[in-house]
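Enquirer: Sharing a sequence plus its predicted fold:
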Amino acid sequence: MKNHYLHRAGAITRVVHLAIALLISFQCAFALTPEKGRGHVRGLVQTSDGQPAGFVNVSIKGSSKGSITNEQGEYIIRNVAEGSQILVVQLVGYTAVEIPVDVVAEETITVPVVNLKENSNQLEEVQVKGNVNRFADKETDYVARLPLKNLENPQVYSAVNKDLINEQVITDFKDALRNVAGVAPVNNPAGGTGATIRGFSATTTVRNGMAVQIYQSDPINLERVEVIKGPSGTLFGSSLVSFGGLINQVTKKPFETFKGEVSYTTGSYELSRFTADVNTPLNADKTLLLRVNAAAHSEGTWQTFGHNRRYTATPSLLYKVDDRLTLTFDAELNATNRSTVAYYQNMNKTSYTNFKDIPVASKTSLGGENIDADLTALNYAVGARYAINSKWTSQTNVTIGNNRIEHSNQIYPNWTSDTTFNRNISNYGPRIFTSINAQQNFTGNFNLGRLRNRLLVGLDVYTFTSQLRYTDVGTYDVVNTNKPIPGINLDKVNDILATKTNSNNQTRLSTYSAYASDVINLTERLIVMLSVRIDRFVNIATITNGIKGTNDYKQTAVSPKFGFVYQVAPEQLSIFGNYMNGFQNVAPVVQPDGTTSAFKPLNANQWEFGLKAEAFNRKLTGTVSYYDISINNATRIENSFTIQDGQQKSKGYEFELVANPVPGLNIVAGYAKNDNKVVKAAAFEGNYVAQVPTDYANLWVSYKFTGKTLRNFGLGFGGNYVSDCYFEAANVITIPGYTLINASLFYDQPKWRVTLKGNNLANEATFSNWGLPQPLRQLVGSVTIKF
């Protein structure tokens, strides 16, 4: 066994050496390749009345280089040939504005503010006519932790922007994830949000690329949601991500003009929701900017008992100290009280082989009106961005997260026969999660010889503390499904709770990491990415009821990442491939013979290749890819001993399309196939991994009328399909797949918007892939005032 570990350590060392050797050889081989110098062009576009001009085409005349302004009117065009160029700014259907610019190699040129002849109302009309791909938003600094276009990035990711979130009247964070190919969103029994991605469960504890502590985010503060796919340990570590990927919540940022909107939403199940988003400069020179988002949400349930009440406030402050230094402060303050839902146990003691057989209607709650979870989340972030010079930038970020679960009564129906189950309750609380994440990144954009490098070098420190009081309340009652099922009475639960002994636990861990990633242009079209992370994990022994345990340990992991991109058609079509690694720390185990076995970190390795497109002036964007994720060193039990040779393989393919084929029509579509099986284990070899569907499909088609008669009216239609999966590792009990059909009707003016939305129009009783019931049909209406 020792030789096996030495072999693994040697293999990792050889991989790191290979990465370094490849980097050096690429630099030497191509340093003399003659290429013309290039620079970046950035700027701001405004309307004639001084408002930011979003979704305006900006391009370099006579080339394929171009971009689209974001909501704040900002744009950047990267890798423009040096020398005199003509910048073309054009609002579709109106006269273009042409501006001469002199591009300097290896520098970023800031163009003076471009003022269109059209005002904000005219711009709004153009957007209403649908001349832009409104739902395509893949410009990000987070996926690679440096500015990198989608077509330059060998990793696959999807983005759901706030335009799509608003059009679909999304009030539950997990519903935004339904727009991502290959993703099945879930809520856990306590109400926390997560998703299944590429066969693995992911949580929502990443915000702007940093760690946060929150179970239930409100969508009010979302600029977009990024789903970054595949094991991403090299740049994001092990504590925040799964082997299938991660969910990054990108929040709204302040900008330089006064703007805002307020909205009220009502609908089925006593839904009442008020939101506000207000942005304003705080001084005359617009260097101090404030944006505040807030939401008050109250909702009942489609079941016999239940509620969801939450309040959110998210102030964001930006201070431009000078041309080089920008400071930011963000806070997310959330209070949630929501009913908990039942999670079935021991179904193997019944004859049921499908959740459809269970004789409990979807509308029947197995809890009670005040059997709930009470949570408070306080997350703070500070950042400093400093331009060291034209080539190097420093980014410093610190986040502090605190999530307190005051109480959570979780319900576990424990089946004893086809018609009876014990209604067991576990009480959690107070349960306090506290984390601190500090990160220092340096990014450079420079040439070695004629070879362009975009280099990231970073340090990351993460600490996490959990304090938990847990009480096993035990059996509340015995339910006979042939009789009416009463609600749980909180007073009776508390009476039982008072007779029980609770357990108090404290856990602490820390990680200290260093990483580097270099994106190298071998030619103008061929790009390679070479990345590596060294991670030191420290686990402090758990303290249980005042007694210190023996599970303290330290572990070091090395996580490499490689990728390539070849642009078949520059700025339009890329071929890509990647090797990515994820890891999870594994604690030592005391074996039956008294010896202690120390294990290596659990590793997942992905190979992937595919195509990315941003064609027809970005009217069509899409990704097609095939991936293979292998785990070859999972721990398993054999003859009572723990050994580290377990194997699992998750493989599949994904297709994503975001398109604006004709004016007014926008399409978001996706399909994914996943095959995730246990290869080598103590039992159930060859079985599918539990609670992982094999097929996923999503569609949303939106049309805004462009004629005079129905101008400003729009329709949306779509839904989701998720296939069957197995509830347990034995692959005996099936969770049935589901199809959700949704539709919307909206009227959108420059100053106000009205939307009617129907969710699950077929009123089908469905289960998530965790076996939890999902809402029946819901009709909602929303009114928004924009100013």
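Expert: Sure, I can see it. The structure presented is a predicted model; accordingly, all values stated were derived computationally and were not measured.
Enquirer: from here on, contacts and neighbour counts on C-alpha atoms
Expert: Fine.
Enquirer: All the strands of the stretch 51-200 of the chain, in order from the start?
Expert: 57-60, 66-68, 74-81, 83-90, 97-103, 108-110, 114-115, 157-161, 183-187, 193-197, 200-203 (DSSP state E, counting those that start in this stretch).
Enquirer: The structure to be compared is supplied as follows:
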Amino acid sequence: MNSPVSWASTKPDLKATAAPLLDATTADSTILASLFPYVITAAPLLSHPDQPVYRAYIAQSQVVITRVRVEETETGAQIVLETANSELATSSRQIVGNALIVDIQNAVLALPEGGEFQQTNPTEGITSVAVTTSDEGVRVEMIGIEAPPTAEVSATAESLTLDIVAGLAEESDEGVLQLVVTGERDEGYNPSGASTATRTDTPLRDIPQSIQVIPRQVIEDQGITRIGDALRNVSGVTRQRDRSNASDRFTIRGFDQSSILRNGFRTGSTLGGTLATAPNTVEQIEVLKGPASVLYGQVEPGGVVNFVTEQPSRAPFYDLAFTAGSFGYLEPSLDFSGPLTADERLTYRLNASYQNSDSFRDFVESDRIVVAPTLRYEFSDVTSLTLEYVHLDSSQTYDEGLPIDPISFDLPRDRFLSEPDDSYESTTNSFYLTLDHRFNENIRLRSGFGAELSEIDETGFRLLFNGFNPETGENGRQYVEREFSADNLAWQTDLISEFNTGSVEHQLLAGFELARTDGAESRADFFDPENEPLAINVFDPQYGTPIPSLESRNSVGSFDETGRTLGFYLQNQVALLPNLKLLVGGRYDFARTESEFDLTFSGQPFVGSDEFESEAFSPRVGLVYQPIGPISIYASYSRSFIPNSATTFDGDVIEPERGTQYEVGVRGEFGDVSVNLAAYDITKTNIIRTDPENLGFSIPIGEVTSRGIELDVAGEISDSWNIIGSLFFNDAFISEGDDNNPEDDTLINAPDSGASLWMTYEIQTGDLQGLGVGAGLFYVGDREAQIPNNVVLPSYVRGDASIFYNRDNWQAQLNFQNLFNTDYFESTQNTGLIFPGGPFTLVGRVSIRF
């Protein structure tokens, strides 16, 4: 028999705690208080009465939980939910397996650290306590080891307390489904919210633009060791490689996207890409499709990728992991978190890892060190300050890939065409300071400063563009010796206000961004395309080419660039009706770029400076209609901009590149599975190229267009079965061009189609409880390697699989990547290179949590 639960709470005095109701008299309030002593949900649903008074009452009777504490007692543990002078009332309870679940239907979570609360092993006999957001309000879930716990509940004006005691084995019903908890509790494969699309905490179903979220669980289940590989789960996104394989770069809806966000801050610069984000620091990846200049300024119209990092927790834990795999891959890592003071106001998170690996490519090896500590101090329940630091140090062999030529399809994928001693070394130090303050339940201020300081040194032999000679089998090379530095500074401030005008609900965002980027490059290169003294035979490479002397270098000098941006944005999310939501916003940007150069090419000096200014307004308008609870139909219009740092021969500054998108879509939430179907049309104008008749000047050549359909599916079919998948068709082409950029040519790295499907299944009961398997297929269609189109990278299907075992506080996992050893090309680069994908690879991981 399940033990009874003692309920010591009383019904709340709603008349005393509720705010004055809009469009309601005092008599109305009294009647409603007697009719609805318990609030069913915090958000109006279509099944509710549709009267404005009722909706206003529901919205204003929510109690905000500002803090959660778990303390050990003599008999078990005590869970304390603190509020801001408002009383909570438990509304229902249920027992599922070894879990006691208590629902609080008049509450919402607003914890200083954000997100939800989890703590493992709070006391003997109880494996975990979780306080999370549910469809009805707030849910408290307590899981026992042998049986469900019992709980006695008491309430005061400022808190609700649950005194829990571990259950005994004989109290548990036989045959009841048991819940398995391994590590931190999260939303699994189907997160319900993301901040990238609106910079507010908005449910995905209320966003009139395609956005996909890759949660932490998917990254772990697929054994991701390079964060860019996780993006293969999202429709319309393909990863791009570069010579170093050390940076994040993607193609989204046909457009090259190198501006990556980290917690909303831009990374990288025009002179050098950002270092690849370490997977162990990422909580989830949010991919917003289409123009995002309305909130983030200068970005391509295809979309943005935002890496949301892991944050401190009051619940202490200590994770240790070790990963090993094919080609000498080794990576020890740790993830620690918890309070640093007795009052738990100062908390920390520490992620650290060291990675060392060889490669399937001859002579290629890499090392990477990641140290990422985060501190958060809570001055009060409504004010917090978070300091985050990330140190990334990377060293790897400079790898040119293979030349863009059909002959490369017949070369072995381990063929190396640089020199074994070539190197690419990079260091990035990033600092983020964020102040978060809630003036009250309706007004919130968030202000953050970010600084990213990067240095890159590259030394090696590069393949010349279109430098392959089929008669000799040789490809010309140049020697490069370059140093880059890029400093990104940004200050962002958001003010978020929630209010009503009559029965219409508003969430207003007003903010600004002030940013500066300083980039510097110095070089001392050598090339001689006619004599090709540095050429290498692609069929029989011979290494050991001498490095050209400094005196012989014929491309030397420096280039410095400074970019400044000031942007103001305003956004209003309006609930016109419970099932009709309007999003309208705009951003006005002022951009200024200054550059100085002192270069010498083959004895000819180029010395001078340039200065460019531009400004643009980027709007977005969207509408969401929800005919029934789980279905959202949306349409939106949005624009993007990127300044053009170029002038015509007549001295006119060329207008910024502008992107315009029209998108319609349907989003459905069926239990714990979400489905998103979208169709879009994007046009990008004011694209420039070098003026063939006036060297040193540019001309606008026309426009490119991208059209397509995308489908994304993610969620939990059952407690055992997870799924994430995608399907897309895309046509990205030059709609207005010239001889060098022919009309109707397809954009590079823009596959015409793609699909992915990944599933895991974990046994929940019996002797094999915790044992699971995963399997997936990833398809990428044909891609053009360059413009004009004359080399096509063929389509491919890659299969992956995994087997894992979760038990108590430890986990063992084995991932099989490219299970069928498919020979394929991962991507191309616009400098004349293509990069083969890796062969069958085995990656094993063991982790333990204390």
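Expert: Thanks, I have it. Predicted model, so just to flag it, every value in this text is computed and none were measured.
Enquirer: quick one: TM-score?
Expert: The TM-score (TM-score structural alignment, normalised by the length of the first structure) is 0.85; 724 aligned residues with a CA RMSD of 3.5 Å.
Enquirer: Adding distance to residue 528 of the first structure and mean neighbour count, write the strands of the stretch 51-200 of the first structure out as JSON lines.
Expert: Formatted as JSON lines, those follow (distance: least, CA to CA, whole Å; neighbours: other CA atoms under 10 Å):
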{"stretch": "strand 57-60", "distance to residue 528 of the first structure": "25", "mean neighbour count": "22"}
{"stretch": "strand 66-68", "distance to residue 528 of the first structure": "22", "mean neighbour count": "23"}
{"stretch": "strand 74-81", "distance to residue 528 of the first structure": "16", "mean neighbour count": "21"}
{"stretch": "strand 83-90", "distance to residue 528 of the first structure": "26", "mean neighbour count": "18"}
{"stretch": "strand 97-103", "distance to residue 528 of the first structure": "25", "mean neighbour count": "17"}
{"stretch": "strand 108-110", "distance to residue 528 of the first structure": "22", "mean neighbour count": "18"}
{"stretch": "strand 114-115", "distance to residue 528 of the first structure": "35", "mean neighbour count": "18"}
{"stretch": "strand 157-161", "distance to residue 528 of the first structure": "18", "mean neighbour count": "22"}
{"stretch": "strand 183-187", "distance to residue 528 of the first structure": "28", "mean neighbour count": "25"}
{"stretch": "strand 193-197", "distance to residue 528 of the first structure": "26", "mean neighbour count": "24"}
{"stretch": "strand 200-203", "distance to residue 528 of the first structure": "27", "mean neighbour count": "22"}
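Enquirer: Next one: whatever residue of the second structure lines up with residue 597 of the first structure relative to residue 203 of the second structure, how far apart?
Expert: Mapped onto the second structure by TM-score structural alignment, residue 597 of the first structure lines up with residue 652. Look at residue 652 of the second structure and residue 203 of the second structure: by CA to CA, to the nearest Å, they are 45 Å apart.
Enquirer: got it, and residue 365 of the second structure?
Expert: Counting by CA to CA, the gap from residue 365 of the second structure to residue 203 of the second structure is 43 Å.
Enquirer: And for residue 480 of the second structure?
Expert: Going from residue 480 of the second structure to residue 203 of the second structure by CA to CA gives 49 Å.
Enquirer: re earlier: using JSON lines, lay out the strands of the stretch 51-200 of the first structure together with distance to residue 764 of the first structure.
Expert: Output for the strands of the stretch 51-200 of the first structure, formatted as JSON lines (distance: least, CA to CA, whole Å):
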{"stretch": "strand 57-60", "distance to residue 764 of the first structure": "43"}
{"stretch": "strand 66-68", "distance to residue 764 of the first structure": "41"}
{"stretch": "strand 74-81", "distance to residue 764 of the first structure": "44"}
{"stretch": "strand 83-90", "distance to residue 764 of the first structure": "47"}
{"stretch": "strand 97-103", "distance to residue 764 of the first structure": "53"}
{"stretch": "strand 108-110", "distance to residue 764 of the first structure": "54"}
{"stretch": "strand 114-115", "distance to residue 764 of the first structure": "51"}
{"stretch": "strand 157-161", "distance to residue 764 of the first structure": "26"}
{"stretch": "strand 183-187", "distance to residue 764 of the first structure": "17"}
{"stretch": "strand 193-197", "distance to residue 764 of the first structure": "21"}
{"stretch": "strand 200-203", "distance to residue 764 of the first structure": "25"}
